[in-house]
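Participant: Quick check, what structure comes out for this input:
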Amino acid sequence: MKKIIYIALMTLTFNGFAQSLFDKYEDYDQVDSVIVTDEMFKLLKEIDPESPEAKEEISVLGDLTGLKIFNTENPKVAAQMVADAQKYISAKKMSELMRINDQDAKVKFYIVKGDQPHFAKELIMILNSKKATDNNTVIMLVTGHIDLKKLSKLNKKIKIVNGKYLKEVEEKETENEQ
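Facilitator: The predicted structure is shown next:
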């Protein structure tokens, strides 16, 4: 019984840690943010689309419980965001999924593995632009029952982040299954 209580408290602590760690950026003038809550994802589940393609998209979104995207061009704030993301990754004991270093950006993906091979419970992406004209840093946190293959396909349509990088996540997951 003590183990169950301890695990429940740790889960609540980590969830609170994530909220307090990233929520402060919503109020920063130098940070653009998009926050989609569990309630919005629940509403999406209620939509009855006509096309099979839309049904698949809604099924992917309906399994999510949260989406947070923070974007800044301010180097000082960017360094703070990345440091907080690294704290979060360490506290959650996330696994590195992949790293990308190309002419445009450095991108890292970390996950908390799900119950099935190409699923995750959480995914965090850290993107640092390398272009002199575009000094963006983006932190994206996705929570829920995340099908990594479907998330990549969905991103192509709604352009959450640069689709090039999520496409590489899908390819990496396909390689891991073989």
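
Participant: Please make it C-alpha for all contacts and neighbour counts, starting now.
Facilitator: OK.

Participant: how about the strands in the protein?
Facilitator: Along the chain, counting by DSSP state E, strands occupy 31-36, 64-72, 95-101, 105-113, 119-129, 137-147.

Participant: Same list, these, but as TSV with mean neighbour count and distance to Ser20 please.
Facilitator: Rendered in TSV, the data for these read as follows (neighbours: other C-alpha atoms under 10 Å; distance: least, C-alpha to C-alpha, whole Å):
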stretch	mean neighbour count	distance to Ser20
strand 31-36	16	14
strand 64-72	21	13
strand 95-101	15	22
strand 105-113	19	19
strand 119-129	22	16
strand 137-147	22	13
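
Participant: I have a second one here; can you model it like the first so I can compare?
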Amino acid sequence: MKKLALLIAVVMITSISNAQSNFDKYENMKEVSSMVMTSKMFKLLSKIDFESSDQETQQYINLVENIKNIKVFATENQSIGKKMKADVNAYLKTATLDELMRVNSDGKNIKFYSKPGKDENYVSELFMFLEGGTEKNGPGTVILTITGNIDLRQVSKLADDLNIPGGKELKNVEKKNK
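Facilitator: Below is the predicted model:
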């Protein structure tokens, strides 16, 4: 019985780690733009001395301190976009994500998902998938994943500052959670 429990645990851990690495393969593809920020970068940012008593600045620092990573993968290539969509669909089948919102605007379909966090204003993962963009209105396909202790009421500010595709739509998620 112990061997069976151990085997199940190993399989679950492997499938969880494989889900994240499914998107990492896009990082080095020629026709994919990527941005990966790790917890080390966020710790460095949080150590910057802003010398500010401004509440908004403090909230921003708290948000940054609690992020583990941000990964963004974007492409105009339709073939790669189809592969991304297949990987996203496979990930959504195995991950325990709740749908937050769907947006269909200007030919773009954008879906937001999250993993629950410590309370209703926080999530441990915020996941976005965008498809249908054009050269005129942005990348054709985008995967965005943010992990950590994420305050949904503050995340759009970070998306704006980093110029992340879908940042405007993140503001709608934030408004929904205020």
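
Participant: Asn149 of structure 2 maps to what in structure 1?
Facilitator: Here Asn149 of structure 2 is matched to His145 in structure 1, going by TM-score structural alignment.

Participant: And the residue nearest the centre of structure 2?
Facilitator: Centroid-nearest residue in structure 2: Thr145, 1.7 Å away (criterion: C-alpha atoms, centre = their mean).

Participant: which residues touch that residue?
Facilitator: Ile70, Lys71, Val72, Glu125, Leu126, Phe127, Met128 (C-alpha atoms under 8 Å, 6 or more residues apart in numbering).

Participant: Next, the buried residues of the helix ranked longest in structure 1.
Facilitator: Ordering each helix of structure 1 by length in residues (DSSP state H) puts helix 2-23 first. Neighbour counts over helix 2-23 of structure 1 (16 or more other C-alpha atoms under 10 Å) mark Phe17, Ala18, Phe22 as buried.

Participant: which one of those residues is nearest Met81 of structure 1?
Facilitator: Closest approach between the buried residues of helix 2-23 of structure 1 and Met81 of structure 1, by C-alpha to C-alpha: Phe22, at 7.9 Å.

Participant: What is the aligned counterpart of the closest one in structure 2?
Facilitator: Using TM-score structural alignment, Phe22 of structure 1 lines up with Phe23 in structure 2.

Participant: Quick check: that match vs Val72 of structure 2, distance?
Facilitator: 9 Å (C-alpha to C-alpha, to the nearest Å).

Participant: and if you look at Lys85 of structure 2?
Facilitator: With C-alpha to C-alpha as the criterion, Lys85 of structure 2 and Val72 of structure 2 are 14 Å apart.

Participant: do Gly167 of structure 2 as well
Facilitator: From Gly167 of structure 2 to Val72 of structure 2 the distance is 12 Å (C-alpha to C-alpha).

Participant: just Met41 of structure 2 next, same as before
Facilitator: 15 Å.

Participant: Okay, the residue nearest to the centre of structure 2 and Asp87 of structure 2: tell me how far apart.
Facilitator: Counting by C-alpha to C-alpha, the gap from Thr145 of structure 2 to Asp87 of structure 2 is 13 Å.

Participant: Now Asp160 of structure 2: closest residue in space, sequence neighbours ignored.
Facilitator: Distances taken as C-alpha to C-alpha, 6 or more residues apart in numbering place Gly167 nearest to Asp160 of structure 2, at 5.7 Å, with adjacent residues excluded.
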